[in-house]
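> no sequence on this one, just coordinates:
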């Protein structure tokens, strides 16, 4: 993108934020209504987690696919294609009541691409501005998701009325909404740069750009998502077992989701002031402290603190890990790296929801799960701190032509 294009911050970023708001309205279909439909189809609530697992699996698979599309067609086409894939998935889910559980899971996997499409918007935001304003633009793009992510679950009742009027089960209402909002979000995206174009080939890019420099930001993104999904997938049942009704559980969930996204401008400001490499280990320590409320317990106050602070800590992971990934990746390779970032987040979410949460909850309940996630975050913080110390150790001067894998992309030659 040339300099004149990068200066149009107000119009382009606000248009992207509008797309983020519209697309995020469709996210509740999988996370909120999916488990309800699984129970409706099978007659057992035990199948609810399988719908969530299918959703995060689809999100993980969509990341590399979106990266390939962006490399070949242009930046905006990756998230736009994800949104269209989610539209098809939502349509399949609507009819899965007649087609069975397999169609529900297939449709939910496709629907998971919508999560990737919305989350890729944060990277697109950095491409619309100059490097100094990139954290601010990313923070706005993530914060815009708050509107739809919080409002979507609230629309479960009203959209259910629409679904019943159409002769469908009320649990499909949010999926009908997704069929409408995801294509609309894609249309808005395609107006950002006239549909975009393929990136120039990466000629002369140093091979070190493919090195280990991206592993640490991917670790940050994966650790944050692993912790958040494992806790968020377990707390609703914990709250119900503590005597809270569904309305109260919904309010707790809204608090958590609001904290996840609304804190993004603050996370972006911290990254801009201190740098993402400094904020990332602080995010891991913040998550560790947040999980202490789940380990110690203590009633409603601890439950509220756990949900709110885990959401805030996840946001610190997301913004710092994403900005770090942008910094260390040469511009011609960013689409591939961003796809890997979504893959890391989706794979970690699948591990948290399908692999770790169930066994740990059965062995020791929520305190053991929180303790295990805290240990993961401490290990991440230690790894990041060790890497920072090694970078501060004086080293022999490198040849002028050598470029470190951890150097920001702005220091690399551009095609």
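Yep, that arrived. From a predicted model like this one, the values you see are computed outputs, not experimental measurements.
> hey, let's count contacts and neighbours off CA atoms from now on
OK.
> so what touches the host helix or strand of residue 88?
Residue 88 is part of helix 77-94, with elements assigned from DSSP states H and E. The contact list for helix 77-94 (C-alpha atoms under 8 Å, 6 or more residues apart in numbering) reads 23, 29, 62, 66-70, 103-104, 106-114, 116-118, 120-121, 168, 172, 175-176, 178-180, 182-183, 185-187, 189-190, 195-196.
> stretch 284-298 too?
Applying C-alpha under 8 Å, 6+ apart, the contact partners of stretch 284-298 are 220, 224, 302-303, 305-306, 309-310, 313-314, 317, 366-368, 370-371, 373-375, 377-378, 380-381.
> just the endpoints, please. Distance across stretch 291-304?
Distance between the two ends of stretch 291-304: 12 Å, counting by C-alpha to C-alpha, to the nearest Å.
> still on that earlier bit, weed out the non-buried ones from the contacts of helix 77-94.
23, 29, 62, 66-67, 69-70, 103-104, 106-114, 116-118, 120-121, 168, 172, 175-176, 178-180, 182-183, 185-187, 189-190, 195-196 (16 or more other C-alpha atoms under 10 Å).
> spatially central residue for this structure, please.
Nearest residue to the geometric centre of the chain (C-alpha atoms, centre = their mean): residue 119, 5.1 Å.
> in addition, the following structure is provided for comparison:
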């Protein structure tokens, strides 16, 4: 089930699932450090719980967890020396296939842990990349995931040095070195350098291909801008119900399952708001805490849909015990991609799973509307709020449009928000808000300053 690129030699940690050796799911043991030096809003227990959900999504069975409180993760082995030995004993007793760490391991940490543990070593980043690789369907998604995987693997190729040399048949001498050095070391080192060059070349090719995708997306955005249709980007924590809400509002038929990162590829659909304004909704990839920086960079073309949107519709699973923490994580990522200043409406989703929906504190979220995408509850209020927030972000104009320019009146009705309309002798007097890109069409008919 692990998405592997067979063209490259993989380390022990990268050979995540081996379906041929197991009749059932692989047994995973989860490890986290409760760092006292971080100001994360997430508790280590909640983070481990989410890591378990990620492992299950990838296809593993969680058989136990370990946590250690430290000022910061140990630079050599992530855990303290004593806990690593304890972990080694536990993973042998439980017959674990892999040990998954709740942070991204440095190449040094990963190499040292691989020497000390019998089970394969996987960190949070590799786990998320594996899930993304399983769920990528479009050419764009596959390219973006592969780029992130290649950039993740490149600094870890040094882990193969000793392993490859041993495979070549060398034995250790009295001083701990490798015997048969002349004929054994060379091929291993050559293989390592070849792999490095091939991955660097592949990364370059992937970046060029993704840049082409980015340019194509820019063309599509310019075409949408020419139509002056506002774009609402649907964002939120993974598994908050984004795709379900998107499907309910737009009848898009996007895959919506109760799993993390069920969909990766952005989808855009047309919708008419209650005030008759036409808008485009774009569903985007879900966010998660500790989202790998490489993944954000690889998905830059996709995330630009969020950056270029006129408004954000954040979907929050209000039934989740970490709803506030999840929303704060979304805010942090929006800040990272420079999309935090956009108008936002928050859909507090899954109220059908809340015992007392009337007790929900909507003041904790921006322009919040309680809804249930699954039960079609609160959706009219949500669309009305979206229309209002969009209108507030548009430009106010006061125009008198001659009757012979009926196409402009019709355009205002479809793309704008009319506050006042009056039929006079000389034409149609309209006071309302219009998308900034359309303002030029109406400037010559202005009767007052906004």
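Okay, I see it. For clarity, every value in this text was computed on a predicted model and none was experimentally measured.
> got a TM-score for the pair?
Remark: TM-score between the superposed chains equals 0.28 [TM-score structural alignment, normalised by the length of the first structure]; 200 aligned residues with a C-alpha RMSD of 7.3 Å.
> that older thread, which of the contacts of stretch 284-298 of the first structure are buried? Put it as a ChimeraX command.
To isolate the buried members of the contacts of stretch 284-298 of the first structure in ChimeraX, using 16+ other C-alpha under 10 Å:
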select :220,224,302,303,305,306,309,310,313,314,317,366,367,368,370,371,373,374,377,378,380,381
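> helix or strand right after the helix or strand hosting residue 115 of the first structure?
Element membership for residue 115 of the first structure (DSSP H and E) is helix 101-119. On the C-terminal side of helix 101-119 of the first structure, the closest following helix or strand by DSSP H and E is helix 121-127.
> now the element after that next one, going C-ward?
Toward the C-terminus from helix 121-127 of the first structure - assigned by DSSP H and E - lies helix 134-154.
> output the contacting helices and strands for the very next helix or strand once past that next one.
Toward the C-terminus, helix 134-154 of the first structure is succeeded by helix 156-165 as the next helix or strand (DSSP H and E). On a contact count with 3 or more C-alpha pairs under 8 Å, 6 or more residues apart in numbering; DSSP states H and E, helix 156-165 of the first structure meets helix 173-189.
> tell me which other helices or strands the helix it packs on touches.
helix 9-24, helix 77-94, helix 156-165.
> so which of those is the most surrounded?
Highest mean neighbour count of those: helix 77-94, a mean of 26 (counted as mean count of other C-alpha atoms under 10 Å).
> so that one versus helix 9-24, what angle?
Interaxial angle of helix 77-94 of the first structure relative to helix 9-24 (axes from the mean of the first three to the mean of the last three C-alpha atoms, to 10 degrees): 20 degrees.
> so what's the gap between helix 77-94 of the first structure and the chain middle?
Relative to its chain's centre, helix 77-94 of the first structure lies at 16 Å (C-alpha atoms, centre = their mean, to the nearest Å).
> got the angle between that helix and helix 156-165?
Taking the same axes, to 10 degrees, helix 77-94 of the first structure and helix 156-165 form an angle of 60 degrees between their directions.
> helix or strand next in line after helix 77-94 of the first structure, which one?
Counting by DSSP H and E, what follows helix 77-94 of the first structure is helix 96-99.
> which residues sit against that following helix?
Residues contacting helix 96-99 of the first structure (C-alpha under 8 Å, 6+ apart): 37, 40-41, 103-104.
> give the buried residues for that helix.
By 16+ other C-alpha under 10 Å, the buried positions in helix 96-99 of the first structure come out as 96-97.
> repeat that for stretch 313-330 of the second structure.
Buried residues in stretch 313-330 of the second structure, counted by 16+ other C-alpha under 10 Å: 313-319, 323-330.
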